[in-house]
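Participant: quick check, what structure comes out for this input:
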Amino acid sequence: MTQNATDRSGLGRGLLLASMLLCAANFRAPITGVGPLLEVIRGSFGLSAAQAGLLTTLPIVAFATVSPFCVGLVRRFGLERTLMAAMILLGAGIALRSAGPLWALFAGTAMMGAAIALGNVLLPTLVMRDFPDRVTATTTFYVITMALSGAAFSVLVAPLFEALGSWRIALGLGVVPVLLAIFVWSPRTRRGAAIAPAGQRAKSPSLWRTPLAWQVTGFMALNSFVFYVVITWLPAMLQAKGHTMADSGALHGLMQAVGIIPLLLALPLMSRLKDQRMAAFLVSLLAAIGFLGLALAPQWAVVWVSAYGAASGAGLVLALSFASLRASSVEQGAALSGMAQSVGYTLAAIGPASMGALHDAMGSWDAALWICAAAALVQAVIGLYAGRAVKLALVAPRSPPA
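Facilitator: Predicted structure coming up:
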């Protein structure tokens, strides 16, 4: 895969980064906006907690299912065109989700998940190709963008619902920034670059038999598992403690916004680290503390929500960066990202629905909080391995016979 000549200059790289960030802004908000309105949606269709959890589980299932196909699509169509197709699919999914019937709610949600799955693999690959000297910094920028857009939509969606009287319209407004991203990204599809022909590509040992690849995958899997439980059920957890819909939506947004702070503070430090072992361990430990705090001292919810938000933001940057930092080539990075997200989101997919079912059975969210705390502690241990400054092996292609 070659870098476009027009994107090698400082101005070209800046414009590329800006257009990437516009796309990234749409890869979290369409999902996080559901949380504050989940109880309203449940009431509209008479859904159980487990059924409502599928609204977050379906995109995660799509992440796991679609991610392995991303490398093949990029080989055929190029990064730029594949990302454009993902943005169009995302806009169509948002529109269908708000169309009215129950089948449209779930079908549109699944379409959104497929689109975001492509984006989740494509963005780290774009970073590795076009910003190889600034992988962690560039990854941080687009994670900050996702966090800001997700937080903003979480805060605004409940007031929009109250003002407009329709959760469908409130969620459907999420298509507006998608259309803007499509408009800005479209010129790049005329010069999309594909991965080099098979005979010219270096070969990688099977990632499925490589411990390092599984360590990267495990870190992402556990980080995703707890994140999607929180994204789905935090407002319901807070409402169960007496918070209003608007207040729980604001805390839901706060959790995402707080994740930006440690990223900004740690950005200069992260670029100087020889490895990411201690960073991965500490942010995972902070996430566990947040869950334990919510279970044991819920009156300090703002503190624990903020603690988890800080850990979540940093953990996502690390999980996404590992796919690039541990890979020895752009294609290997795309394959590792696809593996990590496919396996990782398969585990994450059981989170929202299973925790919703556990709540229905026990009448409390405490068991879910303890399970999330345990998952974060296991993630801390795996981070000590995934964060090592080592790379996956790469075998050069054979030279053609003379």
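
Participant: every contact and neighbour count from this point should use C-alpha atoms.
Facilitator: Fine.

Participant: list the helices and strands the longest helix along the chain packs on?
Facilitator: In the chain, taking DSSP state H as the definition, the longest helix is helix 330-362. For helix 330-362, the elements it packs on are helix 49-66, helix 70-77, helix 102-130, helix 211-240, helix 301-325, helix 366-386, judged by 3 or more C-alpha pairs under 8 Å, 6 or more residues apart in numbering; DSSP states H and E.

Participant: here's the other one to compare against:
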Amino acid sequence: MVLAAFNLRLAIADVPPLLDRIQLDFGLSAALAGVLTGLPVLCFGAFALATPRLTRGRSPELLLVGCLAVVGVGAAVRAGPSLAFLFGGTALLSAAIAIANVVLPGIVKRRFPARLGLVTGLYVMALQVGAAVGAGTAVPIADGADLAWQGALASAAVPAFAAAVFLLVLVGTDRRPVDTENPKIRRIWRDPLAWQVTAFLGLQSLLYQSQLTWIPVILQAGEFTATAAGVLLAIFHLLAVPSSVLIPVLMARRNDQRSAVAVMSGLSASGLLGLLLAPRLAFGWVVILAVAQGGLLGSALTLIVLRSRHSGDATRLSTMAQGVGYLIAACGPALVGVIHQLTGGWELPLLSLVTLVVPMLLTGLRAGRPGYVGNVTGALKEDTLSSG
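Facilitator: Now for the predicted structure:
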């Protein structure tokens, strides 16, 4: 699980540090470069919605193996000699990651029912570490090994193929499909609780993607050099790891998850307000934002698992939450950029992100109440959630 999750962000996070070189080689405009960096999030949403057709009657573990193999193929393809290879490979690996994103919560629900919080925390941690490794090693691989940006991007295929082989050996020929789902779960698109989980994940992802895209630019507009801003972004990824592990563990030990959502949302608002009102203390605010975003990502993915009775339910809720949620998130960086372009400063964009914390908090508080999708009025049983 951890090794698989590590590869689901590694091949995405290695592009931004190399983007200036890619632009130079292909003559990419800023707009087309933005499409390249935004393509994975769009694919996360679009292909997540198609996942139920792939999972029906199939082993989710073997599907995950296939996804990792496709990630490896896509990583290699994007290093090809033309824009078609670059965008095609990126879309291919992003589609595979989207499907893997959806099936992972169901696998956790089925394989680790007594350790939901811990295992969810570990795979969220692996997502963060993979992103940090991808961002931090792309330039050294390109320069140190004299592989250029093409070699650095292609190198992400190696751990993806290794993870696919390891997982295939581990699960063998297990072809069990997902567990029998609650019949009411088929009406998930009309379930208020499912929409609350979806809205919370979508708004959390929007804030996260917006911060990853624009915080380095905001820092450089102040007193930070490009190198210092890049280092601080890597620190952002790493400092998100502890809270991404701890929060899911704590949430799974309680019937009610609203307190965790409230605390992490408060930290997020504090960090954004700090950047707005006291930009000279940017390092401290970025630390707070990292802790908040790690905890919020862990919260969103944990709620998918905890609000589902069966692994089949978790897969369907994951499809809806991540499909719609990532499509919402894809709009964030572009909207922040438009507001900045219209105003010429970063005050209103930051204030807009602070404002979005409010609906994120409200939907998170609703999603954090005891209940299951398909049975909104039902209470969660204490023993079901006393895992860690």
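
Participant: that older thread, turn the helices and strands packed on helix 330-362 of the first structure into TSV, columns for mean neighbour count and distance to Ser154 of the first structure.
Facilitator: TSV is the format used below for these (neighbours: other C-alpha atoms under 10 Å; distance: least, C-alpha to C-alpha, whole Å):
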stretch	mean neighbour count	distance to Ser154 of the first structure
helix 49-66	24	14
helix 70-77	18	29
helix 102-130	24	17
helix 211-240	23	10
helix 301-325	25	14
helix 366-386	22	21
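
Participant: ok, the aligned partner of Thr65 of the first structure in the second structure - contacts?
Facilitator: Aligned counterpart of Thr65 of the first structure in the second structure: Ala46 (TM-score structural alignment). Contacts for Ala46 of the second structure (C-alpha atoms under 8 Å, 6 or more residues apart in numbering) come out as 323, 327.

Participant: give me the distance between Ala46 of the second structure and Ala334 of the second structure.
Facilitator: Per C-alpha to C-alpha, to the nearest Å, Ala46 of the second structure is found 18 Å from Ala334 of the second structure.

Participant: where does stretch 77-91 of the first structure end up in the second structure?
Facilitator: With TM-score structural alignment as the criterion, stretch 77-91 of the first structure aligns to 58-72.

Participant: now what about that stretch, what contacts it?
Facilitator: Contacts for stretch 58-72 of the second structure (C-alpha under 8 Å, 6+ apart): 4, 7, 11, 55, 92-94, 96-97, 99-100, 103-104, 106-107, 156-161, 163-165, 167-168, 171, 173-178.

Participant: buried residues of it, list them for me.
Facilitator: Across stretch 58-72 of the second structure, burial judged by 16 or more other C-alpha atoms under 10 Å covers 59-72.

Participant: can you check stretch 180-196 of the first structure too?
Facilitator: Buried residues in stretch 180-196 of the first structure, counted by 16+ other C-alpha under 10 Å: 181-182, 185, 188-189, 192-195.

Participant: now that stretch: how far from the chain's centre is it?
Facilitator: Offset of stretch 180-196 of the first structure from its chain centre (C-alpha atoms, centre = their mean, to the nearest Å): 21 Å.

Participant: figure out how far the match of stretch 77-91 of the first structure is from the centre of its chain.
Facilitator: Worked out by C-alpha atoms, centre = their mean, stretch 58-72 of the second structure lies 18 Å from the chain centre.

Participant: skipping adjacent residues, who's closest to Met255 of the first structure in space?
Facilitator: Gly309 (4.4 Å; C-alpha to C-alpha, 6 or more residues apart in numbering).

Participant: surely the one you found and Gln256 touch.
Facilitator: Yes: counting by C-alpha atoms under 8 Å, Gly309 of the first structure touches Gln256, with 5.5 Å between them.

Participant: got the contact list for the residue opposite Ala375 of the first structure in the second structure once aligned?
Facilitator: Correspondence of Ala375 of the first structure to the second structure, assessed by TM-score structural alignment: Leu356. The neighbourhood of Leu356 of the second structure, defined by C-alpha under 8 Å, 6+ apart, consists of 203, 207.

Participant: one more: the one 4 residues further on?
Facilitator: By C-alpha under 8 Å, 6+ apart, the residues touching Met360 of the second structure are 199-200, 203-204, 265.

Participant: what about it, distance to Tyr208 of the second structure?
Facilitator: Distance of Met360 of the second structure to Tyr208 of the second structure, computed by C-alpha to C-alpha: 12 Å.

Participant: then Thr180 of the second structure?
Facilitator: 34 Å.

Participant: equivalent analysis for Ala142 of the second structure, please.
Facilitator: 27 Å.

Participant: surely Ala11 of the second structure and Val158 touch.
Facilitator: No: Ala11 of the second structure lies out of contact with Val158 (C-alpha under 8 Å); the separation is 10.5 Å.

Participant: among the two, which residue is more densely surrounded?
Facilitator: Ala11 (32 against 16; other C-alpha atoms under 10 Å).

Participant: counterpart of the more buried one over in the first structure?
Facilitator: Match for Ala11 of the second structure (TM-score structural alignment): Pro30.

Participant: kindly report the same for Gly134 of the second structure.
Facilitator: In the first structure, Gly134 of the second structure lands on Phe153 (TM-score structural alignment).

Participant: for the helix or strand containing that match, packing partners?
Facilitator: Element membership for Phe153 of the first structure, per DSSP states H and E: helix 135-164. Applying 3+ C-alpha pairs under 8 Å, 6+ apart, one finds that helix 135-164 of the first structure contacts helix 10-24, helix 29-32, helix 102-130, helix 167-172, helix 245-258, helix 260-270, helix 301-325.

Participant: format the ones you listed as TSV; extra columns: distance to Ile60 of the first structure.
Facilitator: Listed next are these as TSV, based on distance: least, C-alpha to C-alpha, whole Å:
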stretch	distance to Ile60 of the first structure
helix 10-24	17
helix 29-32	10
helix 102-130	6
helix 167-172	19
helix 245-258	18
helix 260-270	23
helix 301-325	15
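
Participant: and Lys391 of the first structure, what does it touch?
Facilitator: Taking C-alpha under 8 Å, 6+ apart as the test, what Lys391 of the first structure contacts is 325-328.

Participant: and what of Leu147 of the second structure?
Facilitator: Each residue near Leu147 of the second structure by C-alpha under 8 Å, 6+ apart is listed here: Ile141.
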